[in-house]
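>>> no sequence for this one, just the structure:
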């Protein structure tokens, strides 16, 4: 499935930004790229975004250690479930309450 391939591309990019040391990648640049990526992901068509959100946990086992956990948590870290629920105030409130309880 193409969504799985795209999920891997996104995951690899996020891992690069997260796991590359400050000596090789300017931290400000990494933060800016993550913010830009978050905006781009949240702006995706909701049907495709749903498939993408579902793909990250599927591909996470392909990675190991810290990378696996980062990939598994992409949707949470980028607030993608909230983006999917943006037009459903009840679902959005549930997600926000769950996030607060977990933090």
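Structure received. Just so it is clear, the model here is predicted, and its values are computed rather than measured. Numbering: from 1, shown residues only.

>>> C-alpha from now on. contacts and neighbour counts both.
OK.

>>> Checking the residue lying farthest from the centre of the chain next. Helix, strand or coil?
Residue farthest from the centre of the chain, counting by CA atoms, centre = their mean, is residue 23 at 24.5 Å. Following DSSP: H, G, I helix; E, B strand; the rest coil, the label given to residue 23 is coil.

>>> how about the nearest residue to the residue nearest the centre of the chain, chain neighbours excluded?
Residue closest to the mean C-alpha point of the chain, counted by CA atoms, centre = their mean, is residue 74 at 2.8 Å. Closest residue in space to residue 74, ignoring its immediate chain neighbours: residue 56 at 7.0 Å, by CA to CA, 6 or more residues apart in numbering.

>>> Please identify the helix or strand for the one you found.
helix 46-59 (DSSP states H and E).

>>> If you count contacts, what does that helix end up packed against?
helix 2-19, helix 65-72, helix 74-77, helix 80-84 (3 or more CA pairs under 8 Å, 6 or more residues apart in numbering; DSSP states H and E).

>>> one more structure, for comparison:
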């Protein structure tokens, strides 16, 4: 459901959806994700990789990027300096 919602908002033509409204909805979704129980959030992050398998390669790449786009791993690591350092190293290596 989240994947479909994000993909629609990111891909909607301006004639279908006002870009400002799309950004506002993505920000609202980001806030809602931030409010989730951390254990559930971990499961949700992991689920995006599984959901990505249901899509073609281009869409799958976008689906797998949803957690990083909303900084969900950072939410989980915010109170753990070791986890945050590992996440920073992974992100630096990817760049």
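On my side now, so go ahead. The structure presented is a predicted model; accordingly, all values stated were derived computationally and were not measured.

>>> before we move on, back to that, distance of the residue nearest to the centre of the first structure relative to residue 94 of the first structure?
Separation of residue 74 of the first structure from residue 94 of the first structure (CA to CA, to the nearest Å) stands at 19 Å.

>>> just residue 59 of the first structure next, same as before
26 Å.

>>> Also residue 57 of the first structure?
The gap separating residue 57 of the first structure from residue 94 of the first structure is 21 Å, by CA to CA.

>>> Same drill for these two, tell me which one is more crowded.
Set side by side, residue 57 of the first structure and residue 94 show more neighbours around residue 57, with 18 against 13, by other CA atoms under 10 Å.

>>> Who are the contact partners of the more buried one?
Applying CA atoms under 8 Å, 6 or more residues apart in numbering, one finds that residue 57 of the first structure lies in contact with 71-73.

>>> Which residue in the second structure aligns with the residue nearest to the centre of the first structure?
Correspondence of residue 74 of the first structure to the second structure, assessed by TM-score structural alignment: residue 66.

>>> what's the answer for residue 95 of the first structure, then?
In the second structure, residue 95 of the first structure lands on residue 87 (TM-score structural alignment).

>>> next one: residue 40 of the first structure
Using TM-score structural alignment, the partner of residue 40 of the first structure in the second structure is residue 32.

>>> so which strand or helix has its match?
Counting by DSSP H and E, residue 32 of the second structure is part of helix 19-34.

>>> what's the angle from that helix to helix 2-11?
150 degrees (axes from the mean of the first three to the mean of the last three CA atoms, to 10 degrees).

>>> Any buried residues in helix 19-34 of the second structure, and which?
If you call a residue buried by 16 or more other CA atoms under 10 Å, then helix 19-34 of the second structure has these buried ones: 22, 26, 29-30, 33-34.

>>> and it, how far from the first structure on average?
Mean deviation of helix 19-34 of the second structure relative to the first structure after superposition (mean CA distance after the TM-score superposition for the first structure): 0.9 Å.

>>> And that helix, what does it pack against?
helix 2-11, helix 72-77.

>>> how about a cut-off of 10 Å?
Counting contacts by 3 or more CA pairs under 10 Å, 6 or more residues apart in numbering; DSSP states H and E, helix 19-34 of the second structure is packed against helix 2-11, helix 38-52, helix 66-69, helix 72-77.
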